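**Student:** Any chance you could fold what I've pasted below:
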Amino acid sequence: MQQDVEGGDSGSRELEDWLKLTQIPNFSVARLLKFKKKYDIQLSEIFVASTATLQEMGFRQQQIEAIQHPDESAINTSLKWRYAENNRFLIHFEHPNYPFLLRQIASSPPLLYGYGDPKCLNNYQLAMVGSRVPSPQGKENAKTFARRLSECGWTITSGLALGIDGLSHQGAVSGGFTTIAVLGTAIDKMYPRRHIKLGEQILENNGVIISEFAPNTVGRPEYFPRRNRIISGLSQGTLIVEAAIKSGSLITARYALEQNREVFALPGNIHNPMAAGCHHLIQQGAKLVTCIEDINEEFQHLILPTSSEKVHKSEKNMTQSLASDKLLDSVDFEVTPLDIVAQRSGIEVAEVMSQLLEYELRGLVIAVSGGYIKLGEK
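**Tutor:** Below you'll find the predicted structure:
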């Protein structure tokens, strides 16, 4: 089955060798590159080498067993999945469409399974991650920053998880922009199930969904932290929107630092435990972000698909107009009771309620238990 599709895979013979490689215990892409340099050998030659030669090269018995007796059923399952639909791809580390930035990390996945156009994996990407149970402000920040950054030419990359991840994808697709989702499960097992529709929307907007895990792979909890290195590895930088001290988002930030990528964090209320992780990162040197220009100014050397000048002007004008609004000025970015808003603004409660309803429809505030929260610029 020698197939070669536009933008997709190379021949299945080469693909089979990479599928065999993933079955070799404790044998990574990094080790393969060392072997190729040291022994001047190609991957395909490893699978036809004699036992004595493999032993001389340093392979252990368990590895030799895997090399000489690969699981053909698993290989066929992957190839069958790949060629079942036209919108699927399976690319290996040496394929031209394998993401350039992902090649640079210490633990590059040997294979990427995916839906969509693999060429998008080389877009300029910005990772956005955070809490699975964000505050109302965190939810709004995720959607707003994702959309604004997409307007500037960034491709938003995240993990399709509940909370900030999913909201970041939603912010991108709400404007019809490309976004990339990295699964921590097998490519044929969308998780969480409630995001199946979001996954469809991502693909409808020319986005991509990828996983390093083959079809039918049984899920394990440790796969999700492992997935985070790919999210940060694909991206020029990682923005932590809202996160606790002990969270997967901080694992992603650590990976980003190890990969020599930029780390950004949105500050929050000092009493909000979901902001504690961001504050910790800022104390450790992550860049504090209050608007998209705080991010874009770090990447002035990149030529993004669209200019951010228009977005910056819009953001500045909106900020100026909101600053002069007495009523909106009376609402905090945390829960503000209605009577406090009326007291601060000097406006009657009935009029305050009427105007706040209008602001809520405009997306400037949100009504929550106990009062209102200012959402910031739209």
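**Student:** all contacts plus neighbour counts: C-alpha atoms, from now on.
**Tutor:** OK.
**Student:** need the contact list for the spatially most central residue of the chain.
**Tutor:** Centroid check for the chain by C-alpha atoms, centre = their mean gives Ser158 as the closest residue, at 1.9 Å. Neighbouring residues of Ser158 by C-alpha atoms under 8 Å, 6 or more residues apart in numbering: 127-129, 165-166, 168-169, 180-182, 231.
**Student:** repeat for Gln55
**Tutor:** By C-alpha under 8 Å, 6+ apart, Gln55 lies in contact with Ile64.
**Student:** helix or strand for it, which one?
**Tutor:** Using DSSP states H and E, the element containing Gln55 is helix 51-56.
**Student:** Contacts made by the following helix or strand past that helix with the rest, please.
**Tutor:** Later in the chain than helix 51-56, the nearest helix or strand by DSSP H and E is helix 61-68. Helix 61-68 is contacted by residues 20-21, 23-25, 46-48, 51, 54-55 when judged by C-alpha under 8 Å, 6+ apart.
**Student:** chain center to helix 61-68, what's the gap?
**Tutor:** Here helix 61-68 is found 35 Å from its chain centre; the criterion is C-alpha atoms, centre = their mean, to the nearest Å.
**Student:** One more, so I can put them side by side:
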Amino acid sequence: MNVPAATSVSPAELEARLRLHRLPELGPARFKKLLDAFGSASKALGAPANAWKSLGLPFACAEARREADVRDGASHALSWLERPGQHLLMWDQPDYPALLAEISDPPPFLFVAGDPGILEKPQLAMVGSRRASRPGMDTAAAFSRSLASAGFVITSGLALGIDAAAHQAALDVGGRTVGVLGTGLEKFYPQRNRRLADAMIASGSAVVSEFPLDAAPTASNFPRRNRIISGLSLGVLVVEASVASGSLITARLATEQGREVYAIPGSIHHPGAKGCHQLIREGAMLVETIEHILEALRGWQQLSFSPTVATVTHPLLVLLHAAPHTSESLAISSGWALPKVLAALTELEMDGRAVCESGRWFARVS
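**Tutor:** You can find the predicted model right below:
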């Protein structure tokens, strides 16, 4: 079963968690409230309905936990996890993406098709209109190729338009990319991008979702999906968007999460530029080249990115020469914020001074 070897969750507890995960009106906050109150999902499932009511949980939650489709769905998820390349990450386990764990409402589960290890690598999100113009698509592809070539994982929502252009361009240069769905992994939407998702999985990238495998597309799922796109990433680049675009939701969430927001300007006569212009007025960084993004990250982490800095005197390299570390343990040991650590590790990796293997960072010996 493709759950972490270091997990402390028993098979019975995993099955119970999967059952809770399928209950109606049970989002991340209520899921965690149940586990905090009862100590485990297994005990929560066995608790009386009035105990659930005392926690302020809806009656529908308590009633649905014994329904056949809840049990069957959990069993199906366990079978799904038996197949190669299909994984489940849980918010209280060591392989959960550390940057995502910092947001206010991290998803309890992430179903992953592909390589879960890339979720710990430094990511930049690229989002924009589903009905993008041809120049917008070309711009998205150009930025994605450059950022992927610079070592960043490109993260987006696998929607039509800008999202698809960004994912495809990263693949075209041999880069890695992460697609975050607003549906379950077995209810892929939109179907027009199914082949792109398959190519991502086959090439060592990943497609992820917090929703049960059979969750269908509903309007409320996509804003929830957006917080994961921004939460996994160091920053969000909005390429082309109207003022009503869901991309502006992603940008707002990024700001709330303490992430950088970048926006590419356009013609004042083009409706697809108005959302980016609004973001710039609200404080997003105006971006015309990839160097603007790289410089912003360099200034943010208050490090010079010249090759002479990346020596054994670099604080992170000193730690890595002593022992391998995860990015999260580097943040603890160095006292740096995790986004700053991830940005610094990206530069060290680009300089050939550090390498990530199986979720742990090692110093390269020159």
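**Student:** about what we covered before: following superposition onto structure 2, what is the mean distance for the helix holding Gln55 of structure 1?
**Tutor:** On superposition with structure 2, the mean distance recorded for helix 51-56 of structure 1 (mean C-alpha distance after the TM-score superposition for structure 1) is 4.7 Å.
**Student:** That helix: which residues count as buried?
**Tutor:** Buried residues in helix 51-56 of structure 1, counted by 16 or more other C-alpha atoms under 10 Å: Leu54.
**Student:** what does stretch 144-151 of structure 1 give?
**Tutor:** Buried residues in stretch 144-151 of structure 1, counted by 16+ other C-alpha under 10 Å: 144-151.
**Student:** Tell me which of those fall in helices.
**Tutor:** Counted as lying in helices by DSSP state H, out of those, are 144-151.
**Student:** Just give me the closest of those residues to Gln300 of structure 1.
**Tutor:** Leu149 (14.0 Å; C-alpha to C-alpha).
**Student:** now for that closest one: what does it line up with in structure 2?
**Tutor:** Using TM-score structural alignment, the equivalent of Leu149 of structure 1 in structure 2 is Leu147.
**Student:** my guess is Tyr372 of structure 1 contacts Val365, does it?
**Tutor:** Yes - contact criterion C-alpha atoms under 8 Å: Tyr372 of structure 1 and Val365 qualify, at 6.5 Å.
**Student:** Between those two, tell me which one has more neighbours.
**Tutor:** Neighbours were counted for Tyr372 of structure 1 and for Val365 using other C-alpha atoms under 10 Å; Val365 has more, 24 against 21.
**Student:** ok, now how distant is the closest residue to the more buried one other than its chain neighbours from Tyr359 of structure 1?
**Tutor:** Counting by C-alpha to C-alpha, 6 or more residues apart in numbering, Val365 of structure 1 lies nearest to Lys374, which is 4.4 Å off, once chain neighbours are set aside. In this view, Lys374 of structure 1 and Tyr359 of structure 1 are 9 Å apart by C-alpha to C-alpha, to the nearest Å.
**Student:** of these two, who's got more company?
**Tutor:** Comparing Lys374 of structure 1 with Tyr359 by other C-alpha under 10 Å, the one with more neighbours is Lys374, at 24 against 17.
**Student:** tell me which element Val352 of structure 1 falls in.
**Tutor:** Per DSSP H and E: helix 349-361 holds Val352 of structure 1.
**Student:** which residue numbers in structure 2 go with that helix?
**Tutor:** Under TM-score structural alignment, helix 349-361 of structure 1 has no counterpart anywhere in structure 2.
**Student:** which outside residues touch that helix?
**Tutor:** Residues outside helix 349-361 of structure 1 that contact it (C-alpha under 8 Å, 6+ apart) are 327, 338-339, 341-342, 365-367.
**Student:** ok, back up a step: give me the buried entries from the contacts of helix 61-68 of structure 1.
**Tutor:** Among these, those classed as buried by 16+ other C-alpha under 10 Å are 20-21, 23-24, 46-47, 54.
**Student:** Could you export those to a markdown table, including columns for secondary structure and distance to His280 of structure 1?
**Tutor:** Converted to a markdown table, these look like this (DSSP: H, G, I helix; E, B strand; the rest coil; distance: C-alpha to C-alpha, whole Å):
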| residue | secondary structure | distance to His280 of structure 1 |
| --- | --- | --- |
| Lys20 | helix | 42 |
| Leu21 | helix | 40 |
| Gln23 | coil | 39 |
| Ile24 | coil | 39 |
| Ile46 | helix | 47 |
| Phe47 | coil | 48 |
| Leu54 | helix | 48 |
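**Student:** closest to Ala256 of structure 1 among the residues you listed?
**Tutor:** Using C-alpha to C-alpha, Leu21 is the member of these that lies nearest Ala256 of structure 1, at 26.4 Å.
**Student:** Perfect, that will be all.
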